[in-house]
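[1] Give me a model of this one.
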Amino acid sequence: MCVTPCFEDGNKRISISIGAQFLLLNGYLYCSQKFIQEMENISYHVAAGKIDKELLSEIIGSIINEPEFSEEGKKYYKETMLFPRFHQLDVVRKLIAHAKAEGSGQRYLIEHSAGSGKSNSIAWLAYRLSSLYDAFDKKIFDSVIVITDRNVLDQQLQNTIYQFEHKSGVVQRIDIDSKQLADSITSGISIIITTLQKFPFALNHLAEIPNRNYAVIIDEAHSSQGGEASRKMTETLVEKNVSLEESEKIESEIEAGVQDEDDYIREVIQKRGPQKNISLFAFTATPKAKTLEVFGTQDVEGKPKPFHLYSMRQAIEEGFIIDVLKNYITYETYYRFNKTIEDDPLLNKKKAVKAIGRFASLHPTNLAQKTEVMVEHFRQVTMKKIGGKAKAMVVTASRKHALKFYLEFKEYIKEKGYKNIRPLVAFSGTLIDDIFPEGVTEAQLNKFGEKELPDKFATAEYQVLLVADKYQYGFDQPLLHTMFVDKKLSGVKAVQTLSRLNRTCPGKEETFVLDFANDRQTIIDSFQPYYEMTMMSETTYPNHLYDLKGKTDSAQVYFQSEVDAFSKIFYKPGSASVRDQGKLYAFIDPAVDRFKQLDEAKQDDFKKSLTSFVRLYSFLSQILPFQDVDLEKLYSYSRFLLTKLPKVDYTERLKLDNEVALEYYRLQKIAEGDLVLQIQRKHDLDPVTEAGISREKEEKDKLSNIINLLNEKYGFDFTDQDRLYFEQIEQALYENDDLKIRARNNPIENFKYAFDEVFIQTLIDRMDANAEIFDKIMVNSEFKDDVKNWLTKKIYERFKKE
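    This next block holds a predicted model:
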C-alpha cells in the first residue's frame, strides 16, 4: 500500500494516493448551520486546523479496516484505507484530550445515533487510550477494557481492534471465565474485550489492584440475544402449551418487569461509587434520564448533558444512516362484534376492552391475513430493492407469535408456489405447541445452530427473519430494507427496533415500515427525544422519595416498629444465620397479611408505590449523600417485602370467545407517508419522579356498550354517501314505539339516553345497506356524535309534533 498525503494550503486542497486509487478530497463543513458534505472529506478539517498533519498521519498509519459486502450481502473486512467521519474523529480527539488533561477517575457519556459507527469509534478510542501518556511521559491507563453484551458487536470490535496491531499481547478476548479476565487484568494486557455479564467482576477487580489506572469503555446496553428476560420467559413457558394471548401477556409482563442491561450497568457503577483509578466511557444512542444523571457532564445551568453528541438528525442529513420514518405506514385493525348471547352480561369494562382487543388481534384469520399482506408486499416491493438483495424483518409480540407466523409464512409460500422467499425464525429456548407437543427450538426449525443465524441470514438463501425479542437491538444487517411490526413498541425500544433498518449499503436508498400494532404519534413521540440532543428538563429531587414513603406509610401495611426490628437483625454485623433469616421474615409476614386484606385497587397502588420507592432510592442513594437512616431501613425492608407480596395471576382473564362472535375482520390503511420529527436544539426528558402513581377506577358496563366503544375507536374515513341511508335510519327510529313513548313523557335531556341504544341497534340492523357510512359512524366519534345529535333532535321534534 502506498500512502502519500499532499497538503496544498493555498487552495485548501488535500490529495491522497492509495496505491492505484487517487482521492481528491475537497469539502467544507457548514452551510446554513447544517452538515451538507460527507464528513470523511478531510480537507476542510485540515485547512481549518481541526485536524493537524500529525493526527492525519496517525490515522493513515493505523486505520486499515474497511467494510465490504459480498454478493450475498455479508459484511467482511478488507484491509485498506478507511477515513473516519468527522464526528468519529472529533469524539476520539476530545476524549483523548480530556483524559490526558484530567487523568483517570472521570465519567463520559457519548450520545451517538444508532447506526452512526459506534463500533469503530469505540475501537479507535480503545486503541488511542491504550497508548495515551500524560505530560510527564507516564502512561495514563494500564489497560483498556471494552464491555459489550452484543455477540455481533463483540466479534466486530475484536476484528476491528485486531487490525490495528497484529503483534501478540495487545488485545485479549475474554471468552472462558472470570479467572481469564482476572489474569488479563493482572498481567496488564493493553486492550481487554469482555461481556456485560463479567462487568461487575471486572469493576470490583480493578478497584482492588493498587497503583493502576484503567479505562472502561461501555457499549450501549441492549436486551437482545439472551438476557434475563429471555431466561425468565424460557423458565416460565418451557413446560406449558399456552395460547397466543397468554404467551403475549406473560412475555410482555416479564419484559416490562425485568431490569434492562442499561439499568443494570448503572446499578453496578453506582454500587461501587466513584473510583479514582477508573475512567468510564459510556456510548449510547438512546440515553435514559437516569443515564444522563450518572454519566452526564454538567452544563452552565447545572443540567447533565452528553460529553459528545451526534444526533439522529445530523446522521440522517449527512447520509450516514437512513431515515427509517421516511416511509412509515400504519395499519389499524378494525372489527366489529355481534352479540351472540341472549342476556347482556355485566363485565369489568377495562378488562373486557382488553380481552376483546386481544381476541380480535390474535384471531387466526388475523394471522393469516397479515401473513398474506407481508408476503405479497415483500414479493411486489421489497425483493426488487437493493438490486434484488433486500431483506425483511417481522417483529412479533411473543415467542408463540413468532412460531405461528413462521408456520403461516411457510404454508402460504408453499400454497402459492413461491420459490424465492425463505423465512427464518428467532426465539429463545424451547417452545411447546399443539404441532410440537414435545417442544421445538429455533435451531430445529431453521435446521442449523442458533449462532449461525446472522451469517445464514446474510446469504441470498434467506430473505425474511421473524423475531420474538431477538435481533431487535444491536443487529447489523445493511440489507434489511423492510420491517413488519406486530408488537406494541414505545420509547427506547421503538427507536432501537426500527433503527435496525437504518444501516446504509450500496444501492439502498430508503426503507419501509409496516406497523400493525402502533399508531403514528407513539412512534413520533418515541423518536423525538433522540432526534436532536437528549437533556434532562430538571434534576431529580430527593423529595420524591419522601412523597413515595408517605404513600406507603399511609397504607398501614407495615409498621415502623416492624421496620426497626427487621433492621436490627438485617444490619447486625457478621454473617446471617438460618435462624436470623427466619426472624427477618417474621417481621415481613404480618405486613403481607395486612396487604392481603386490602382491596385490589389499594393493593395495586401500594405495590407500585413501594416498587417505585425501592428503585428511586437505589438510584438516588448513589448520587446524593442521604443522612436519613429511616429511608435506608425502609429500603432494605421493602426489598424483602416485595418478594413476599402475592403475584398477579396472569391466567385470570376474560374469555369472550363464547360470548362474542367475530362478525368481520378487515385491514384498512389509514396513514401513509413521512413521520415528521421536529427539529429542536434540545428535547428534555422528564426526570425520575415515579411518584405520580394512580389507578383508574374500574366500572361496570354492558357488553353492548363496550362493543359500541370499540367500533367507535377503530375505524377509517370514507366519503359521505347519499341521504337515502340516513333517511332509512331516521324512518326506522321514528317507527320505534318505545322511543315514541319516552319522547312524549321526557325532556330531550332524558330522551337522548334512551335514544342512544336504539340508535346503535338500528345502525347494526341496517349496516349492509351502506357499510361505508356504517363504519364511519361506528369508528369515528366526532362523525358519530354529529349524526346522533342531529337525529336525536329531529326524531324528538317529530314525536312532539304529533
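[2] CA only for contacts and neighbour counts going forward, please
    OK.
[3] Quick check: Ile523 touching Val492?
    No: contact status for Ile523 versus Val492: not in contact, 10.2 Å apart, counting by C-alpha atoms under 8 Å.
[4] Neighbour count for the two, which is higher?
    The neighbour count for Ile523 versus Val492, taken as other C-alpha atoms under 10 Å, is higher for Ile523 (20 against 16).
[5] so what's that one up against?
    By C-alpha atoms under 8 Å, 6 or more residues apart in numbering, the contact set of Ile523 is 489-491, 494.
[6] compare with the first, here's sequence two:
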Amino acid sequence: YATYFKLQEAAAEEAEQQVDPRKARSRLVRAALMSEASMASRAKIIVDHFRSHSSPRLGGRAKAMVVTSGRDHAVRLYQAMRAYIDQRGFTDCGTLVAFSGALTLDGIEYTEAKLNGFPERELPARFGYTRADDPNPPSVPKPEHRILVVAEKYQTGFDQPLLTTMYVDKILVKLAAVQTLSRLNRTHRLKTTEDLFILDFANRPEDIEQAFQQYYEASVSEPTDPNLLFDREREVMAYQLLVEAEMDAFVTAYFAAFQGGSATDTAIMKAHARLYGYLQPALDRFNALNATEPDTAAEFRRALDSYTKAYGWLSHVIGFENLELERLYQYGRFLLRRLPAP
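    Okay, the predicted model is just below:
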C-alpha cells in the first residue's frame, strides 16, 4: 500500500518532535486508511472491478468476498460501497456485511443483522442464492447478493462454490493467508482456475508466497505486459494446428450454450458433447503430429497452455476487445482438456 510508506515519511519529523514516533505513525496511517476518502476510493475500485471483470463469470453467478482488518473497517467499507452503488444506480452487485457482536461508530450502534436486514444465521443461504439456479423463481424477484464484506468471519470453513474473486484489505500471515485465500478453491461445474482472481490492497506478493511455500513446491509469476498475449498468440498459431473457421464455429456454439446463465446440468453436458465435436479436427491433427514429432507436439501444448493462463489472468485486470484473443482463449482451454496426456 503506497499510502502507508508515503505517510511514514511525511509524519516522521513531526512525530519525533512530539511523541513516540512509532505510535504517531501508526495512528496517522490508520486514520488515513480509515478516512472517508480512502474508503470511498477502495469501494469504487472494488465495485468497478467486480462489475467489469468478475460479475459475468460462471454465467453471471460469480460472487466476491472483501476481507477487512476489523469490524469498524468492515462497516465503513461496506457503507462506502453501498453509497457508491446507490449513487451510480447499480442493480447487479448487491452487498452484504458479516461481523460479530454490536459496534458503535459515531454514536450509532451497528450489528450485522441491522445492516443486512435479516438474522445472521440466514446469511450463507441468502448470499448463495442465484436466480439462474432457482427452479421456481417467484414473480417478484428475490434479492441476489454478489459481494460479501467480512471481518474475522467466513474466512475459514466457508464453503461457497460461487466465490471467484477476493479483495484483501488486511495483512494476512502464515496459515491465515492460506485459509483465507483458499475460500476461492471450492469447485463448481462452470468454474475454472482462470475465473479466480485476488486483488490485494495490503500484502506483498513475496509474503503471500512465503505463507504458501510449505504447501506448494513452486509459484508462478503472472504476466505484467498485455502485449505478451499477442506474442503468445502468434506462437500458438504458427504451429498451423488450429483453423480459424473451426474456432469460429466453436465459439459461436459456446456462447450460445453458456452465456444465458440458466443452463441446467443436462443442457451443459449436451453442450459439451457438441463443443467436443468442433474440437475433433484439431485433436486429429495434434495426434498425427504427436505420432511423428512428439517434441513439436509437446511445444505446441506448452505454448497453448501458456497463452490460456496468461489470458485468463490478464482478462481480470484489463478488458480486451480483440475478438481473436478471446476466440483463441475459449477454444484453447477446451482443446487442452482433450489433448492426450503427455
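[7] still on that earlier bit, can I get the buried part of the contacts of Ile523 of structure 1 as one ChimeraX selection?
    To isolate the buried ones among these in ChimeraX, judged by 16 or more other C-alpha atoms under 10 Å, type:
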select :489,490,491,494
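[8] Turn the contacts of Ile523 of structure 1 into JSON lines, including secondary structure.
    Below are the contacts of Ile523 of structure 1 laid out as JSON lines (DSSP: H, G, I helix; E, B strand; the rest coil):
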{"residue": "Leu489", "secondary structure": "coil"}
{"residue": "Ser490", "secondary structure": "coil"}
{"residue": "Gly491", "secondary structure": "helix"}
{"residue": "Ala494", "secondary structure": "helix"}
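[9] biggest separation within the contacts of Ile523 of structure 1, which pair?
    Leu489 and Gly491 (7.1 Å; C-alpha to C-alpha).
[10] Quick one: classify Val375 of structure 1 as helix, strand or coil.
    helix.
[11] And it, what's its match in structure 2?
    When structure 2 is aligned by TM-score structural alignment, Val375 of structure 1 is paired with Val47.
[12] That match contacts Met81, doesn't it?
    Yes: with contact defined as C-alpha under 8 Å, Val47 of structure 2 reaches Met81; the gap is 7.0 Å.
[13] Looking at those two, which is more packed in?
    Applying other C-alpha under 10 Å to Val47 of structure 2 and Met81 shows that Met81 carries more neighbours, namely 26 against 20.
[14] The more buried one -> structure 1?
    In structure 1, Met81 of structure 2 lands on Phe409 (TM-score structural alignment).
[15] show me what contacts that match?
    Taking C-alpha under 8 Å, 6+ apart as the test, what Phe409 of structure 1 contacts is 371, 375, 423.
[16] of all those, which comes closest to Glu111 of structure 1?
    So of the contacts of Phe409 of structure 1, ranked by how close each gets to Glu111 of structure 1 (C-alpha to C-alpha), first place is Pro423, at 34.6 Å.
[17] In contact with the closest one, which residues?
    Taking C-alpha under 8 Å, 6+ apart, we find Pro423 of structure 1 in contact with 406, 409-410, 462-466.
[18] which of the residues you listed lies closest to Thr792 of structure 1?
    Closest to Thr792 of structure 1, out of all of those and judged by C-alpha to C-alpha, is Phe409, at 49.3 Å.
[19] State the distance from that closest one to Gln463 of structure 1.
    Here the criterion is C-alpha to C-alpha, to the nearest Å. By it, Phe409 of structure 1 lies 12 Å from Gln463 of structure 1.
[20] just Ile760 of structure 1 next, same as before
    According to C-alpha to C-alpha, Ile760 of structure 1 and Gln463 of structure 1 sit 47 Å apart.
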